[in-house]
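In: no sequence on this one, just coordinates:
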């Protein structure tokens, strides 16, 4: 089977680890031919072209800057990308016939590309729904509800959902939200296909843990609570900083690792406040981050309290993979916290509730069952969030056509 994967993520090789590369590698290992369309952002100063890498064919398309740029260029780039991808596919994959076109949100502006491939090749279209836009932008006050831009992007969203033969949602709450807010979509084509990875069991000795902590100048004997990933407005970073400031327990140390639109404001806060119980690190390469994560004790998840859509951050999988307990501070609409508590692999608090957060930190730091919670998390990962499961769901949909 020939598979075309459309993404805004920069993919250079299937040897990298991540929710998309792990799934695509599974397809490759099962004998399928994987084709990837990925952006060459303007700042890279490279031309559109095709490369063969790690058993996949990667079409790098020159685009505007899409990440870490101003809103104007990002907006123009998001609108232009479907035409850029469409032209590149016509020029470079004219003689290829695709059986499956796989794509994720963001963006929601791939409709013309998907429509073209479906019509030309009679391909099956499968959407991996990782982002519910434009409602998330409305929640974050980035778009005015029922304004011109909101209505425009809402039409784009509806078109994408209509074109998709199957919509794979990250959780039950995601699925129920899509069904409830999109009554024109047949429920039969909506399923739960969560974030998934190819997990590797991380073993670490006491000596290795100490060496890693010393390398990054972290306290050797403290209980380290780590937040790793995107540092943006959707993460409700303000509450993370409030939590650091409010935590007085001497044995607790916070490690913040990442990059994003809020990084500079966080760096300034660290510079002004000079917290003795926390450290900020710029985003690390995946392998380095995973190594650092092995030396931490508790994983943190933060989401903005104003979200009405049920987000499900993929960073949860990194914590489960490292078999460390999790504290999730989220809005009440996502089910990630309920899953964490049901599976007894951590604690859930409502974002902005300082009392709940301090209680959770105290509980997890004084709890002798932390190792058991980590083991529960690893078992949850094996049971629900492996790429084998996502692969089988997609295969089943195609076979039933």
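Out: Sure, I can see it. Values in this document were obtained by computation on a predicted structure and should not be read as measured data.

In: only C-alpha atoms from now on, for both contacts and neighbour counts.
Out: Will do.

In: output the longest helix belonging to this protein.
Out: For the chain, the helix reaching the highest residue count under DSSP state H is reported as helix 71-92.

In: from the contact counts, what lies against that one?
Out: strand 56-63, helix 111-121 (3 or more CA pairs under 8 Å, 6 or more residues apart in numbering; DSSP states H and E).

In: buried residues in it?
Out: Using 16 or more other CA atoms under 10 Å as the test for burial, helix 71-92 gives 74, 77, 78, 81, 82, 84, 85, 86, 88, 89.

In: structure B:
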């Protein structure tokens, strides 16, 4: 098949990857001809490039990631479909695609999908990762009713345009069914998050020695540091355990809430929190391998089921999970099913501290949870599983 991925982010660093690049490479490994449309790198011109055996149309756009201003980010995403369409018409218009894969976010590219489908009759597989705009509205990012209604119309158009909608969890499927009764439920399928399995032998960096953490109990929070992550929970934990010199909270990543988190830590004079910028995946996974607990934190205001993608990194390297979640997600059920960690609802700090203490003091529980998560990952969350699910869905 000739496959087209529409991406909002594709790493330019050959040592790094993400959810969608892993999947694109999986399609390539199965001998499909893969094209990607993605934002250009810094100072990179719009053009067609060969990257890792993929045909990548890099498009010069406004900055999409790490934009604190909601207006600037919204403006960039509104312009994105026009920038992508112009580049598509110039470089790819004569290519006939069999399959289009697009994740949410964004939902602003749907009209581009319609344009491509009109030219190619391709099947459109929507990879539903964010339920937007409701998720953004839940945490106060969409405040004006007219903006919400405009985005909601785009969301409905996206669902109607999709031939198949891959949802992260059963909770996501039920939510979409309930709030979109016009939709043919046969379109909805289960497509959990995924990641390429790591080669443990390649993870040779001793980060404990490098960062003088040999005797520390490392609580890792890795990935996007954004609005949805409710970073105040990290401060709550760090403050509660600040007198235990063995415990350190390691925050790796970037995002619009990173400076806020740094300011909170400084304000409370916490010396048990270490910050590192985003790292290439290969380097980051050495930290995952060396940590004792993988921290997940979700804003408890969410009414949409949220499944954090960083879970796959934790599970893939046997890192037990400590999760703070909202009451509407079925993420806790997934943790329980996998027996891969402990969770509590945001705001219930007593339960949070109780869960932390259990994992901290019970080495056997921690090891067993990590092993269980790894088993669950191998059986459900590899990029090969995602590829096989999509192939089965489109031929089903």
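Out: Everything's here; your move. Remember, it's a predicted structure, so these values are computed and weren't measured experimentally.

In: overlay the chains and give the TM-score.
Out: A TM-score of 0.94 describes the superposed chains when it is computed by TM-score structural alignment, normalised by the length of the second structure; 393 aligned residues with a CA RMSD of 1.9 Å.

In: in a markdown table: the helices and strands packed on helix 71-92 of the first structure, plus mean neighbour count and distance to residue 139 of the first structure.
Out: A markdown table is the format used below for these (neighbours: other CA atoms under 10 Å; distance: least, CA to CA, whole Å):
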| stretch | mean neighbour count | distance to residue 139 of the first structure |
| --- | --- | --- |
| strand 56-63 | 22 | 28 |
| helix 111-121 | 17 | 24 |
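
In: could I get the ones you listed as TSV with distance to residue 309 of the first structure?
Out: Below are those laid out as TSV (distance: least, CA to CA, whole Å):
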stretch	distance to residue 309 of the first structure
strand 56-63	29
helix 111-121	22
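
In: wait, which of those is closest to residue 372 of the first structure?
Out: In this view, those are compared for proximity to residue 372 of the first structure by CA to CA, and strand 56-63 is the closest at 39.5 Å.

In: how about residues contacting that closest one?
Out: The set of residues external to strand 56-63 of the first structure that reach it, using CA atoms under 8 Å, 6 or more residues apart in numbering, is 12-14, 28, 33-42, 46-52, 77, 80-81, 84-85, 88, 92.

In: please work out which residues of the second structure line up with it.
Out: The counterpart of strand 56-63 of the first structure in the second structure, counting by TM-score structural alignment, spans residues 54-61.

In: quick check: the longest helix of the first structure compared with the second structure, mean distance?
Out: Per the superposition on the second structure, helix 71-92 of the first structure and its aligned residues are separated by 1.3 Å on average (mean CA distance after the TM-score superposition for the first structure).

In: re the thing from before, mind checking how far the match of strand 56-63 of the first structure is from the chain centre?
Out: A distance of 21 Å separates the C-alpha centroid of stretch 54-61 of the second structure from that of its chain, computed with CA atoms, centre = their mean, to the nearest Å.

In: again, but for stretch 96-115 of the second structure
Out: The gap between where stretch 96-115 of the second structure is centred and where its chain is centred comes out at 18 Å by CA atoms, centre = their mean.

In: SS state for the residue of the first structure most remote from its centre?
Out: Among the residues of the first structure, the one whose C-alpha is farthest from the average of all C-alpha positions is residue 95, by CA atoms, centre = their mean at 32.9 Å. Using DSSP: H, G, I helix; E, B strand; the rest coil as the criterion, the local structure at residue 95 of the first structure reads coil.

In: buried ones among the contacts of strand 56-63 of the first structure?
Out: When these are checked for burial by 16+ other CA under 10 Å, the buried set is 12-14, 28, 33-41, 48, 50, 77, 81, 84-85, 88.
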